[in-house]
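Engineer: quick one, what's the 3D model for this:
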Amino acid sequence: MREIKFRAWDGHNKKMWNSDEVVVWNNNIYINPKKKLESKIYGWSHSERLVMQLISNKDIAGVGVFDRDIITFEDNKETYFVIFDEEREEYVACDISYFNKDLEKAPKLSRYWWGTKGIGRPIVLGNIYENPELLETKKSS
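Structural biologist: Next comes the predicted model:
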């Protein structure tokens, strides 16, 4: 059975909240930092860009790959970021040099090919919120 997990970026506090701390309900995101039902929760308005879903792939170390992660592959040292492609209706790895650019023109690597010969399994390097330096380093090279 596929795991369904979400995480959320709290831009105000510059913190990533993990799936055991996040509740998405009625188009709002609620955070429960103590991870207990009796603790206080707080929330903010839903923003599609701040909620990230776990996709079914795991990286070499067994770490789950989420939407908006920055990844590379063991046999292909190019760097990508993970996004949901509305047209294809699937998560894809998109060349990092296209971050904040016209994604329609960006080369996209379907999850179908992840782990195959020539590409290899994904390796999570970070994500676009907690590790923006990975975007700058790769875009400028």
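Engineer: switch to C-alpha atoms for all contacts and neighbour counts from now on
Structural biologist: OK.
Engineer: right, and the helix or strand after the lengthiest strand in the chain?
Structural biologist: For the chain, the strand with the greatest residue count under DSSP state E is strand 76-85. Counting by DSSP states H and E, the next helix or strand C-terminal to strand 76-85 is strand 90-95.
Engineer: to compare against the first, here's another:
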Amino acid sequence: MGREIKFRAWDNGKMQKVDFNNLYVNRHHPTGTLYLRDENKPFGETHITQLMQYTGLKEADSGREIYEKDILSYEDGEESFTAVVEWSDWGFYLKGIAPNDVFDFADITDRGKVSATIIGNAFTHPHLLEVSDGTDN
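Structural biologist: Coordinates of the predicted model:
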């Protein structure tokens, strides 16, 4: 069985879960802009600036779902890193922030549970994407 397909969206300064059935592309717009049907809006739609897909994985401790652009912190005594969840043609991976490296979910996952902690996401916590130089100013 494949993983569950879910999305969340970032738009106008807020994060929201998205029902896939309510997404559509405006083909009349030159860029094919993605919209979410929203009856509470004047034109019945919300423009989506960033769509993030569910990885199919959850935090081991809390069971929280892990999505694209989530920032994870991992520490096991031998290795530690902070990374953002990214997508490539071959699947989801962890793009290291500290250290600047690439990490594989397979190394920190057991039966769909990830032994890392979600500490934020790239949109509501962009400061977590900055690399510290180790000095106090």
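Engineer: TM value for the aligned chains?
Structural biologist: A TM-score of 0.71 describes the superposed chains when it is computed by TM-score structural alignment, normalised by the length of the second structure; 117 aligned residues with a C-alpha RMSD of 2.7 Å.
Engineer: sorry, back to before: for the longest strand of the first structure, packing partners?
Structural biologist: strand 69-73, strand 90-95 (3 or more C-alpha pairs under 8 Å, 6 or more residues apart in numbering; DSSP states H and E).
Engineer: out of those, nearest to residue 122 of the first structure?
Structural biologist: With C-alpha to C-alpha as the criterion, residue 122 of the first structure lies closest to strand 69-73 of those, at 4.4 Å.
Engineer: after superposition, how close is the closest one to the second structure?
Structural biologist: In the superposition with the second structure, the average deviation recorded for strand 69-73 of the first structure is 0.9 Å (mean C-alpha distance after the TM-score superposition for the first structure).
Engineer: sorry, back to before: ranking the helices and strands packed on strand 76-85 of the first structure by burial, who's on top?
Structural biologist: Stretch with highest mean neighbour count among these: strand 69-73 (a mean of 24; mean count of other C-alpha atoms under 10 Å).
Engineer: relative to strand 76-85, how tilted is that one?
Structural biologist: Orientation of strand 69-73 of the first structure against strand 76-85 (axes from the mean of the first three to the mean of the last three C-alpha atoms, to 10 degrees) gives an angle of 140 degrees.
Engineer: residue in the first structure paired with residue 123 of the second structure?
Structural biologist: Residue correspondence to the first structure (TM-score structural alignment): residue 123 of the second structure is matched to residue 129.
Engineer: other residues contacting stretch 11-30 of the second structure?
Structural biologist: 6-10, 32-37, 47-50, 124 (C-alpha atoms under 8 Å, 6 or more residues apart in numbering).
Engineer: how about a cut-off of 10 Å?
Structural biologist: Contact partners of stretch 11-30 of the second structure, identified using C-alpha atoms under 10 Å, 6 or more residues apart in numbering, comprise 5-10, 31-38, 45-53, 121, 123-124.
Engineer: where does the match of residue 123 of the second structure fall, helix, sheet strand or coil?
Structural biologist: coil (DSSP: H, G, I helix; E, B strand; the rest coil).
Engineer: any idea how far it is from residue 59 of the first structure?
Structural biologist: Residue 129 of the first structure sits 19 Å away from residue 59 of the first structure, going by C-alpha to C-alpha, to the nearest Å.
Engineer: if we can go back for a sec, possible to save the helices and strands packed on strand 76-85 of the first structure as TSV with distance to residue 111 of the first structure?
Structural biologist: Formatted as TSV, those follow (distance: least, C-alpha to C-alpha, whole Å):
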stretch	distance to residue 111 of the first structure
strand 69-73	12
strand 90-95	6
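Engineer: thanks a lot, catch you later.
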